[in-house]
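> Quick one: sequence plus predicted model below, questions after.
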Amino acid sequence: MSTPKKQVILGAYLGGVNHHTAWWHPEAGSQIDFDSFEHTARTAERGKFDFFFLAEGLALRERAGEIFDQDIIGRPDTLTVLASLAAVTEHLGLAGTINATFNEPYELARQFATLDQLSGGRSAWNVVTSFDAFTGQNFRRGGFLPHAQRYERAEEMVAAVRALWDSWRDDDLAADPERGRFVARPDAGAFDFHGDQFDIRGTFTVPRSPQGRPVLLQAGVSPQGRDFAAANADAIFSPYGKLPEAAEYYRDVKARAVASGRRPEDLKILPSASFVIGDSEEDAWDRYRTIRDEQVTGQTALILLEQLWNRDLSAYDPEGPIPEIDPDPDAAPIIQGRAFLYQDRFDTAARLREVSERKKLSLRETVADQFERGPLIGTAAQIAEQIDTFVQNDGSDGFIVGSHLVPSGLDEFVDRVVPLLQERGVLRTDYAGSTLRDNLGLPIPAAAAPATP
């Protein structure tokens, strides 16, 4: 008897202010107008995607004290956008990135619990951390946290938020026949949480989530990050888009989840991916190379390397070789506000030099070759096969899909690739339930059985 094929999870993201977005394209729309968010979300729901995802930037990025040109359009508030999208969608999950370092448990728990009530159980919190003073200067606490303590605070934040979400029990709403309505019991929402980071007590104001608790998302690459994500998250954003290393990451994080007392299937692994569809494979690759060269200009390549090198590289020729000088991790950061993704600057710089020499690529070409997000390239049938093969071979449980063209780029994926995934039997033709947990196949936490008045 053959094993049933894994179902592909799909999330959609709207490209924000970065070089991946083709803001110069004649068909490109605004990255902050509500129409763009609505179009992307409605398209994702039409394609039976599991959720719509928004990243967040808490500060405008800077290079040597000057704001990036791409950031001048601004960065709208995540929860406001998601609450608005709850009114124009019915099944699509609504996932937002909110920082655990610069927010407080009560406010954050209340916001996501409210979004969950407004959407009928479709909210998700992507837990991220920060330790840099540049971002922190926008907040009362500034850069108060040492790097080593960011996960300590995040873990306690998650525990506190869950305590608040769980403060309403299954029987906290009782029928009042005389008044013809339900009323809360006297101790409903009572909480008392004490830790090294938070010391709070009081009454939580939002009843039990329709899905028990909002879904938790996280990204973990370092050993500490993997442990945190495996113990706490419902889904993890994977940085790996190629099978050998992606499968190893998949096995490692699932094993860590089991070591934390969880079932491996209760933790979903999801890398992000862009896509380029062509009428033939050759056409797709031609389109991809054109788009990539427009995205990675000489200036963009230098800025991306400057973050790694932490040096002013403006004197280098983008069409010349990779710099021979070493990175300077001890200098004041030249790039501020951009997430740092490298575990070792020196090893990464050496790898880039090796790739540049082996492939005979210029500095700009090397950055374009090595800094991409694992794009899916080919005909619609080839991309459907790539996704199916990757998931069935445990590279992931699905993908977070985005396009270089905002907001209409996702339409092509939904119109051409989604039907082929459905024909393969690996993507739903209709939603399984009404909540995000239902559609992701995630259990309701034992401590969070929803109220049933």
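Received it, and whenever you're ready, just let me know what you need.
> can we go C-alpha only for contacts and neighbour counts from here?
Fine.
> Can you name the residues that contact L313?
Neighbouring residues of L313 by C-alpha atoms under 8 Å, 6 or more residues apart in numbering: L302, I303, L305, E306.
> What's the separation between the third one and W125?
The spacing between L305 and W125, counted by C-alpha to C-alpha, to the nearest Å, is 31 Å.
> Distance to H20 for the contacts of L313 - can I get that in CSV?
Formatted as CSV, those follow (distance: C-alpha to C-alpha, whole Å):
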residue, distance to H20
L302, 15
I303, 14
L305, 16
E306, 17
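> Give the PyMOL command for selecting the buried subset of those.
Buried residues among the contacts of L313 (16 or more other C-alpha atoms under 10 Å), as a PyMOL selection:
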select buried, resi 302+303+305+306
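> Tell me which entries of the contacts of L313 lie within strands.
Among the contacts of L313, DSSP state E puts none in strands.
> So which of the contacts of L313 is the closest to F346?
Nearest to F346, judged by C-alpha to C-alpha, of the contacts of L313 is L305 at 12.2 Å.
> check contacts around that closest one.
The contact partners of L305, taken as C-alpha under 8 Å, 6+ apart, are L313, V367.
> okay, pairing it with this:
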Amino acid sequence: MPKQIHLAAHFPGVNNTTVWSDPAAGSHIEFDSFVKLAQTAERAKFDFFFLAEGLRLREQGGQIYDLDVVGRPDTFTVLAALAAVTTHLGLAGTINSTFNEPYEVARQFASLDHLSDGRAAWNVVTSWDAFTGENFRRGGFLAEGDRYTRATQFLETAKELFDSWPADAIAADKANGVFLRDPHAGEFRHTDQHFDIAGRFNVPRSPQGRPVILQAGDSDAGREFAAATADAIFSRHGTLQEGQKFYADVKGRLATYGRERDELLVLPAATFVLGDTDTDAQEKARIVRKQQVSGATAIKFLEQLWNRDLSAYDPDGPLPEVDPDVSDQHIARGRASVRMHRDPIAVANEWRERATAEKLSIRELIIEVTGRQTFIGSATTVADSINELVQQDASDGFILVPHVTPGGLDEFADTVVPLLQERGVFRTEYSGPTLRDHLGLAVPDRPIREVA
């Protein structure tokens, strides 16, 4: 029996995969764009729609980074609105555990799960940089090494709040209206290193019990956090060998926490370029990469490694002869990839050698080293590639990131999905109403707890 493939759609927002110059490109902030992508994903029977979140506009060289000028609307606001225009599609959002509080986040996700009839998912992320923290009361207070400790305690606290209501706590009759069967419903008390809270949670147990928990960390601490707490983990390892290595690693950690292998799904992010033939798709992919990396964008990427102002350099010229600045004063602020490489000088020398050997300009080199096209080919080729990676335990499915928003998923939905359905590895109809149904996850048990 072949494994069933899980697919999700990522609204790309602001990043270097987006082709802004394409005539089909639309707004990244108007609601119609979110509706278009979400409804296409639902038409194709995807598991969920995923919305990332940025808590501050990034800067480079003291100026707002050019890919961020559109900004980011609030995650909960968008997902709650999408709940009204979709019926089965899961609604997943990134919410930071460093700059929020458990009660507030638990209340928002429990509300979203009710509004959507059980389709909410929470991508739990951390942040340690003081630059982002300047937007918040506790800006910069948390050491990098403590971020997963807080995240673990944050999630455990939120779960206690989700579980504080018995499923049958509410009753109703015609004479007396709605009343509580359990007078202690919602009561909670939690004390640890980061949180000391007590009270009564004011949202009854939601259709899924708790939202589906997603996690995106790739470090050893991030993988351990996912193995202990998450229902699915995102991954950047989309090739067969690297994917199998990551898959085996995170799945192998589950037994330590009394969990089975199918209780954590591995979902790498993936881009795609489709064509009538493989050759046609390769040519389209080349054009897309040139659109994604303009001359100005190439210089911005080079500056992130060199940690210097390189605006005077010609993107169609050679790489700088000067070495990267390895000081702690970074030219880029608010980017997870500020220090992409542990040894910038070694990487710069590798790039120089490659540029010389292949006669590449700055822009041509950046196109090569930042390439993010996972699947390139005809619909048949892409369907075969996706299926092989899933069946060979390199993943359980993929988070698809189109390069055109909001219509970039249409071709995949119309051509690749039917082929996967014909192979019997992807659903033709939703089997249940909740996101846990789509992902094959059980509703978590509500533990019996005493509130002191």
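Looks like it came in fine. The model shown is predicted, which means the values in this text are computed figures rather than measured ones.
> And the TM-score between these chains?
Both chains were compared after superposition, and using TM-score structural alignment, normalised by the length of structure 2 their TM-score is 0.94; 446 aligned residues with a C-alpha RMSD of 1.9 Å.
> one step back: now, among the contacts of L313 of structure 1, which is nearest to R373 of structure 1?
Checking the contacts of L313 of structure 1 against R373 of structure 1 by C-alpha to C-alpha gives L305 as the nearest, at 16.0 Å.
> where exactly do the helices run in the stretch 101-250 of structure 2?
For the stretch 101-250 of structure 2, the helices defined by DSSP state H, counting those that start in this stretch cover 102-115, 130-133, 147-162, 220-229, 240-252.
> Now the counterpart of R141 of structure 1 in structure 2: closest residue in space, sequence neighbours ignored.
Counting by TM-score structural alignment, R141 of structure 1 corresponds to R138 in structure 2. Spatial nearest neighbour of R138 of structure 2, chain neighbours left out: F99 (7.3 Å); criterion: C-alpha to C-alpha, 6 or more residues apart in numbering.
> Contact partners for the one you found?
Applying C-alpha under 8 Å, 6+ apart, we find F99 of structure 2 in contact with S127, G133, F136, R138.
> what's the counterpart of it in structure 1?
In structure 1, the residue equivalent to F99 of structure 2 is F102, according to TM-score structural alignment.
> one step back: quick one: buried ones out of the contacts of F99 of structure 2?
S127, G133.
> Would you mind measuring from L313 of structure 1 to T101 of structure 1?
With distances taken as C-alpha to C-alpha, L313 of structure 1 is found 32 Å from T101 of structure 1.
> Equivalent analysis for A41 of structure 1, please.
Relative to T101 of structure 1, A41 of structure 1 is positioned 28 Å away (C-alpha to C-alpha).
> cool, and H147 of structure 1?
Computed as C-alpha to C-alpha, the H147 of structure 1 to T101 of structure 1 distance reads 11 Å.
> Same question for G378 of structure 1.
G378 of structure 1 is 41 Å from T101 of structure 1, by C-alpha to C-alpha.
> before we move on, what about F371 of structure 1?
Using C-alpha to C-alpha, F371 of structure 1 is found at 27 Å from T101 of structure 1.
> got it, and S222 of structure 1?
Distance, S222 of structure 1 to T101 of structure 1, by C-alpha to C-alpha: 18 Å.
> These two - which one has more neighbours?
T101 (24 against 10; other C-alpha atoms under 10 Å).
> and the more buried one, that's in a strand?
No. Counting by DSSP: H, G, I helix; E, B strand; the rest coil, T101 of structure 1 falls outside a strand, being coil.
> got a list of what it touches?
Contact analysis of T101 of structure 1 by C-alpha under 8 Å, 6+ apart lists V128, T129, S130, F131, R150, R153, A154.
> tally of neighbours for the fourth one?
Here the neighbour count serves as a burial measure; for F131 of structure 1 (other C-alpha under 10 Å) it reads 19.
> Now for it: which residues touch it?
F131 of structure 1 makes contact with T101, G143, F144, L145, P146, H147, R150, according to C-alpha under 8 Å, 6+ apart.
> Look up the closest residue to the fifth one, ignoring the ones flanking it.
What it means is P146 of structure 1. Nearest non-adjacent residue to P146 of structure 1, counting by C-alpha to C-alpha, 6+ apart: F131, 6.3 Å away.
> And the one you found, how far from E248 of structure 1?
F131 of structure 1 is 29 Å from E248 of structure 1, by C-alpha to C-alpha.
> Over in structure 2, tell me which residue corresponds to D234 of structure 1.
Match for D234 of structure 1 (TM-score structural alignment): D231.
> Count the residues that sit near the closest residue to that match other than its chain neighbours.
Nearest residue to D231 of structure 2 in three dimensions, chain neighbours excluded: L264, at 4.7 Å (C-alpha to C-alpha, 6+ apart). Residues contacting L264 of structure 2 under the criterion other C-alpha under 10 Å number 24.
> L264 of structure 2 maps to what in structure 1?
In structure 1, the residue paired with L264 of structure 2 is L267, using TM-score structural alignment.
> Next, the contact list for its match, please.
By C-alpha under 8 Å, 6+ apart, the contact set of L267 of structure 1 is A230, A233, D234, A235, I236, K254, A257.
> Am I right that H194 of structure 1 is in contact with I200?
Yes. With contact defined as C-alpha atoms under 8 Å, H194 of structure 1 reaches I200; the gap is 6.3 Å.
> For the two, indicate the residue with more neighbours.
Taking other C-alpha under 10 Å, H194 of structure 1 and I200 do not tie; I200 has more neighbours (14 against 11).
> Give the aligned equivalent of that one in structure 2.
The alignment partner of I200 of structure 1 in structure 2, by TM-score structural alignment, is I197.
> In contact with that match, which residues are there?
Neighbours of I197 of structure 2 in contact, by C-alpha under 8 Å, 6+ apart: F188, R189, H190, T191.
> so which of the contacts of F131 of structure 1 is the most crowded?
Of the contacts of F131 of structure 1, with other C-alpha under 10 Å as the count, T101 tops at 24 neighbours.
> any idea how far W168 of structure 1 is from that residue?
T101 of structure 1 sits 25 Å away from W168 of structure 1, going by C-alpha to C-alpha.
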